[in-house]
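Undergrad: Sequence first, then the predicted structure:
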Amino acid sequence: MTEMLLKYFRTKQNHVESEKTYDSQCPFCSMQCKMQLIEQSIVTRKKYTTVGLDNPTTQGRLCVKGINAHQHTFHKDRLKYPLIKVNGEFVRATWEEALAVIKSNIQSIQERHGKDAMAVYGSASITNEEAYLLGKFARVALQTKYIDYNGRLCMSSAASAATQTFGMDRGFTNSISEIPSSRCIILAGTNIAECQPTIMPYFEKAKENGAYIIAIDPRETATTKLADLHIKVKPGTDAAFANGVLKVIIEEQLTNEHFISERVNGFEEVRENVTSMTLEEIESFSGVPIEQIRKVAHRFAKEETGMIFTARGVEQHTDGSAAVRNFLNILLSVGKIGKPGCGYGAITGQGNGQGAREHGQKADQLPGYRLIENEDHRAYIAKVWGVNEAELPRKGVSAYEMFEKIHDGDISGMLLMCSNPIVSNPNAHFVEEALQKLSFLVVVDLFVSETARLADVILPASSYLEDEGTMTNVEGRVTLREASYPCPEEVKHDWQILCEIAQELGKGKYFPFESAEDIFNELRIASKGGIADYYGVTYERLREEKGLLWPCPTLDHKGTVRLFENSFAHSDGKAKMVSVSNVAPVSKDEVCEEFPLYLTTGRVMSHYLTGVQTRKSASLAARNVESHVEIHPATALKYGIRDETLVKIASRRGSIVVRSKLSDSIRQDTLFVPFHWANSQNVNFLVGKELDPTCRMPGFKLSAVKITSAMDVG
């Protein structure tokens, strides 16, 4: 017995001695929760536990995705060395071999077809340093104008709307900590309870404090259950609904006349626009009863404080930018911005959706939110980079449009980093065909994704546990992701990969970086004086202060907690209201006799984006092993659909097969399918190619479809 006890305590002691901890941040949503991985060696195996760490934004909270994030990092399918495709099969290669193949192909393509024959497709899940470096790599190492990123499919509507209205875009105009003090909150097209669960306590606290919460969504969700009023708007009619609210506010004299006269341009144009409409027309068009339109207008206008939040439900339409602008019109009409408890928040989707769009991955942008077509901006960045301004490329095209350029023969090669466009883009069959047409495709990723399978070379990327760098979270807070876990085998960081390819191409002197901090210090200079000014942010300050809200222009600046207190970012200091039509300027996918139902898409809590990472987590995959379609019981009865059976959903572009899920929480004219699955369950096969004319956002949230039992398919 004594021997057994000694053995037990000896084992326990060894267990304690072998425990290691690694600080990091969640790789998933824009809350960027701080976390710590605890690694315990127990005899012949290792046990992992993830706990939250205190921080200003999430205060130690984690959701189910964050708790289980490490499972994909240690998955057996993780890429650990370069792969080269030989005779249609991937074979292991050394880094030297892979880089040589990349160099040879890039040079061959550009010699034959010009610099712009190479394209770069980036990501909103990489660090600020890597997003910055990717933009520099495209414009300096490749000298191509064709660069864009998957954030175009996520945040471009909100970003363009905020820029046009306020003069700048920081996602949140005030700190997240102000939400509980707001008296009326509009959640437009956002299911935060499943997409950003750790933000929910702020809204729950607001409700405890007496806030009136309005949720706008065609479906009942875990988020709408929190609301006092749920507006079940018809998909694609958010702009019209906002016009109805504006009409009531203006015609019933609920506006803040002093604020409008002092700080807003364009109000008269908006007044004329909405007075030309009738509430009956808007009710018929949007499906929202007039009494609900009035109630929203009165509650939001009359409360002392109020905030509006938008997300993909409003933004992912061919008039998404205009729809967001109309919600901002509401905000400005009642003067609820620039003061405590009042403001706008774009609920960013991807982990670094904010920072990744600020420093040069977008087709028309340079670091610091500078514009690539602005001569002064070009000159400044050229000086920082040590290149001739005339050699900087001009503006390219948006993410989806790059695939059109491939089809047209203008692009022959692509470097793609940490994205899966075959699954994430609209008109997905077309995108897959485009990638197959490329002469050369390089993919940098953690796994062999659906897109990576088409690559000629795959390079192994480091994970959130291994890759140190800064991220900018949902509220515009720059945070430092500590990441000290050793990279497995031959894995390298994204920034190292870019530097090594640049070296192979003879541009190494422009990429001399030896650490992520080296890159960040150049980013600070590149952003200095720009709208997104990070100059006053340093790694040392981020460690001490747990994050800083930009703009932060000097080393002694405390960061900007609340924007627009005294003026907006336009040259005259005023915000710009603009009239918005009820009907999108780009034709939408209208329902008809053949395709009688609206299809909308979104997320489930256990998965993230195209599922490349979360489907590698056993704990997350088990929660949702397959896709599904949410359908109202009355609609199911009409079309002969039984619960939990395979059904075929078809649009004008293709079809998918998923399992039915009957629910009376959705409109009878609408179906919902999540977008985390590929192949025969890829809902983006059904989505059209039409783009928002302002920001080039596809219309993910509205497709005309029909539904049949899969057993009826021949």
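TA: Sure thing, it's come through. Numbers count the residues shown, from 1 in each chain.
Undergrad: okay, CA-based contacts and neighbour counts for the rest of this
TA: Will do.
Undergrad: Cys600 sits in which helix or strand?
TA: To be clear, residue 600 is Thr; Cys isn't right here. Assigned by DSSP states H and E, Thr600 belongs to strand 597-602.
Undergrad: what's the spacing between that strand and its chain's center?
TA: Taking the mean of its C-alpha atoms, strand 597-602 sits 19 Å from the chain's own mean (Cα atoms, centre = their mean, to the nearest Å).
Undergrad: Okay, one more to line up with it:
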Amino acid sequence: MKMMQTQCPFCSVQCKITLNYKEAEALPSTLLPSVSQTDCRYTNWQAEGTPNAASQGRICVKGINAHQHAMNRERLVFPLIRRNGTLVKATWTEALDRISSHFQSAARQYGPDSIGVYGGGSLTNETAYLLGKFARIGLKTRYIDYNGRFCMSAAASAGSKVFGLDRGMTCRLEDIPLANCIILAGTNIAECQPTLLPYFNEARANGAQIIVIDPRKTATAAIADLHLQIRPGTDAILALALLHLIIENGWVDESFIHNRTNGYDDLTSLLNGIDTEQVAEQCGIPAEQIRQAASWYGQAQTGIIFTARGVEQQTDGHLAVRYLINLVLATGKIGRPGCGYGAITGQGNGQGGREHGQKADQLPGYRSIENPEDRQYIASVWQVDPDEIPSKGVSAYEMMELADRQEIRTLFVMGSNPVVSNPNIPLVRSALEQLDMLVVADMFLSETARMADIVLPVTSYLENTGTLTNLEGRVLLREAAAPAPGETKDDWRILCELAVRLDRGHYFDYREVEDIFDELRLASRGGTADYYGITYDRLRREEGVYWPCPTPEHHGMPLMFAERFAHEDGRALFTGIAHHAVRPQRSPEYPLCLTNGRVLSHYLTGVQTRRSAALAARELENYVEIHPLTARQHHLQDGEWTEIQSAHGRFFVRCRISDQIRPDTLFVPMHWGGTQNVNEATSPELDPYCKMPGFKVTAVSIRPVHAGIVQMQAQPSVSI
């Protein structure tokens, strides 16, 4: 085999990749110890971008090196069972028998709701669909949620309320160069989705004015015409001030408002008392910058607003997104070329992963689990009585709280690393330690897998066929390009084999992954996220198809809402709901605001990217970005170890002094576990609308510490 055609497993662009086999020299002897276990075979493979509609053939440094983790010697290639405190090799028969036996005894003793299922936003559509069905029909539990709760829930819930439908982007990527004004709110495209940056550069070349809203001077902010370097947690009040100025200056589209929206009159009370000067003081930016941003966007003929985790990962993220969408509706900038709203999805299948049943309140096709008609339809597809489908459960972090109270006593984790990605890690660690059984399906011994009673080895993106839905709603087929190593199994096959042992195999009788997709198509038919017209044959011929696609003859819908919105009356809904401002409870004890985010070379909790020598070498350890003035005030030197503490916990990272951050703010990446995990200190408070944790706003203190203290706090390694 000299060539493999595949698709990047990382961000939501889902770039296509060609891997070519070439002879190469062995790795140099100077290879860092942290990656010394890497399989040298990967050096024989070189990646290049394959032409595709989304990235136009571009790939970034993560895509170039993605195959390295799939070929790493640390890959799990056989099941592990904990014996006498140590994870040791086991057979598949023993592992699956033990899991199914425990599931059955736990359900008898404590009820099926004592079992929780925890999924991931990088799973294929087929596995995400099957995981939801397995939880509800195989295990009969209502407790299933996934790590996408921490990624897209604020934007998803906002889009559903405002438009009647949640598709990350209402426009196409090709619309970006057509926009006269672009607002990037809390999104660092240059590092998180770098293959999209040329679209924005083209827009600038066409004369577009780009506004970036971010507490940091990121690589994305560097391309902006206007950077609003606001205090973390003030996005919502800024959006209200922009709307107030747009309405006050008459930059609204009255015809669009009258003919295509509801609720505009409710904005009057929401905007009462909005004063630009006061908002500027709250946001920590000049008032003139707010006026300039409102003028540019309000008067532009075309424009797009993009949001991402910077806005969304807050306890008012749902309303903050809706307030920004108010700007879109007030100016009529949606449903035509060069216009729209887009939530920049983080995870590889963040869009598809939330459409087909992994969420606590959701059935396939983005149907509601509480809607009797939706339950009836899915029950007919699954050939069960509607009453057999459990009611809705709770969000991902709330599942951890239930586990800590021992209401959930067994947890099955697939494609996620909750002991790193959740907020308030001290509670999460305690919850997982108390479980009667923790089962983890993963490619590597992640931080969560190290705590497991049973670990199941799964195939990687190179070996697992399935569909994924990119950030613009385009469904793509990623076919297996390599044989599965060792005894690894596709995640969907594991679910089917467990179902057989639970005497539910007749509901999970699939020969190939395409069979699952065909059932998913039927289950989604007529739903908000309608995939019925999409087939594997079409995806092979057409490269990708946008949903909704209700019939095989339908071309899909690249540009949303050209004529009507998805509410029954065809109108979008303005948001006039008041909110309480999010502010860290700073005090003399905790005087700084901690925010977190991503870096170019890593993905999620780093389980995969740290197994790539090329990517790990770029960022070997975590760090805190701190302003020079703040560093001097706290007696910190560049490169020095620090302890960052909140009311919830503490972690240790090295100091990186930079004038790109606000003096009142600290920035720490989210990709590391153990003592370097930023979520050791984040708050458990959740957005009341979507249950998104407030990752971006935590009051903390910082102080220098000796390296020896860090080593003492480090968690012991686990050998197998």
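TA: Yep, it's here. Not measured: the values here are computed from a predicted model.
Undergrad: Superposed, how do the two chains score by TM?
TA: TM-score of the superposed chains, computed with TM-score structural alignment, normalised by the length of the first structure, equals 0.96; 694 aligned residues with a Cα RMSD of 1.3 Å.
Undergrad: before we move on, the earlier item: can you tell me what sits against the strand holding Thr600 of the first structure?
TA: The contact list for strand 597-602 of the first structure, computed with Cα atoms under 8 Å, 6 or more residues apart in numbering, reads 235, 591, 669-675, 683, 700-706.
Undergrad: and what of stretch 549-563 of the second structure?
TA: For stretch 549-563 of the second structure, contacts defined as Cα under 8 Å, 6+ apart pick out 170-172, 334-337, 472-474, 525-526, 530-535, 545-548.
Undergrad: in the first structure, what residues pair with that stretch?
TA: Aligned by TM-score structural alignment, stretch 549-563 of the second structure falls on residues 552-566 of the first structure.
Undergrad: ok, and for that stretch, which residues are buried?
TA: Buried residues in stretch 552-566 of the first structure, counted by 16 or more other Cα atoms under 10 Å: Cys552, Pro553, Lys558, Gly559, Thr560, Val561, Arg562, Leu563, Phe564.
Undergrad: Quick check: end-to-end length of that stretch?
TA: Start-to-end span of stretch 552-566 of the first structure (Cα to Cα, to the nearest Å) is 17 Å.
Undergrad: Can you pick out the ones from the contacts of strand 597-602 of the first structure that are in helices?
TA: Judged by DSSP state H, the subset of the contacts of strand 597-602 of the first structure located in helices is empty.
Undergrad: sorry, back to before: which residue range of the second structure does the very next helix or strand once past the strand holding Thr600 of the first structure align onto?
TA: Per DSSP H and E, the first helix or strand lying C-terminal to strand 597-602 of the first structure is helix 618-621. On the second structure, the counterpart of helix 618-621 of the first structure by TM-score structural alignment is residues 613-616.
Undergrad: average distance between the matching stretch and the first structure?
TA: Here the mean offset of stretch 613-616 of the second structure against the first structure after fitting is 0.4 Å, by mean Cα distance after the TM-score superposition for the first structure.
Undergrad: Return the distance of that stretch from the chain's centre.
TA: For stretch 613-616 of the second structure, the distance from its own C-alpha centre to the chain's C-alpha centre is 22 Å (Cα atoms, centre = their mean).
Undergrad: Where do the helices of the stretch 501-650 of the second structure begin and end?
TA: 513-524, 536-542, 613-616, 628-633 (DSSP state H, counting those that start in this stretch).
Undergrad: looking at this, Ile247 of the second structure is in a helix?
TA: Yes. The assignment for Ile247 of the second structure is a helix, going by DSSP: H, G, I helix; E, B strand; the rest coil.
Undergrad: Aligned to it, what sits in the first structure?
TA: So, by TM-score structural alignment, Ile247 of the second structure is matched to Ile250.
Undergrad: Can you give me every residue that contacts that match?
TA: Neighbours of Ile250 of the first structure in contact, by Cα under 8 Å, 6+ apart: Arg271, Ser333.
Undergrad: same check, this time on Asn427 of the first structure
TA: Counted by Cα under 8 Å, 6+ apart, Asn427 of the first structure has contacts Arg653, Asn684, Phe685, Leu686, Val687, Gly688, Lys689.
Undergrad: Tell me which helix or strand the last one sits in.
TA: Here Lys689 of the first structure sits in a region with no helix or strand, counting by DSSP H and E.
Undergrad: separation between it and Tyr121 of the first structure?
TA: For Lys689 of the first structure, the distance to Tyr121 of the first structure equals 18 Å [Cα to Cα].
Undergrad: Tell me which of those two has more neighbours.
TA: Neighbours were counted for Lys689 of the first structure and for Tyr121 using other Cα atoms under 10 Å; Tyr121 has more, 26 against 19.
Undergrad: Need the counterpart of the more buried one in the second structure.
TA: Aligned by TM-score structural alignment, Tyr121 of the first structure pairs with Tyr118 of the second structure.
Undergrad: mind listing what's buried in the helix or strand that contains that match?
TA: Per DSSP H and E: Tyr118 of the second structure is located in strand 115-119. Residues of strand 115-119 of the second structure classed as buried by neighbour count (16+ other Cα under 10 Å): Ile115, Gly116, Val117, Tyr118, Gly119.
Undergrad: and it, what does it pack onto?
TA: helix 92-110, strand 144-146, strand 410-414 (3 or more Cα pairs under 8 Å, 6 or more residues apart in numbering; DSSP states H and E).
Undergrad: Packed most tightly, which of the ones you listed would that be?
TA: Highest mean neighbour count of those: strand 144-146, a mean of 29 (counted as mean count of other Cα atoms under 10 Å).
Undergrad: which residues are contacting it?
TA: So strand 144-146 of the second structure is contacted by 116-121, 132, 135, 358-360, 393-396, 416 (Cα under 8 Å, 6+ apart).
Undergrad: Which residue numbers in the first structure does whichever helix or strand comes after it align to?
TA: Later in the chain than strand 144-146 of the second structure, the nearest helix or strand by DSSP H and E is helix 153-163. Residues 156-166 of the first structure are where helix 153-163 of the second structure lands when matched by TM-score structural alignment.
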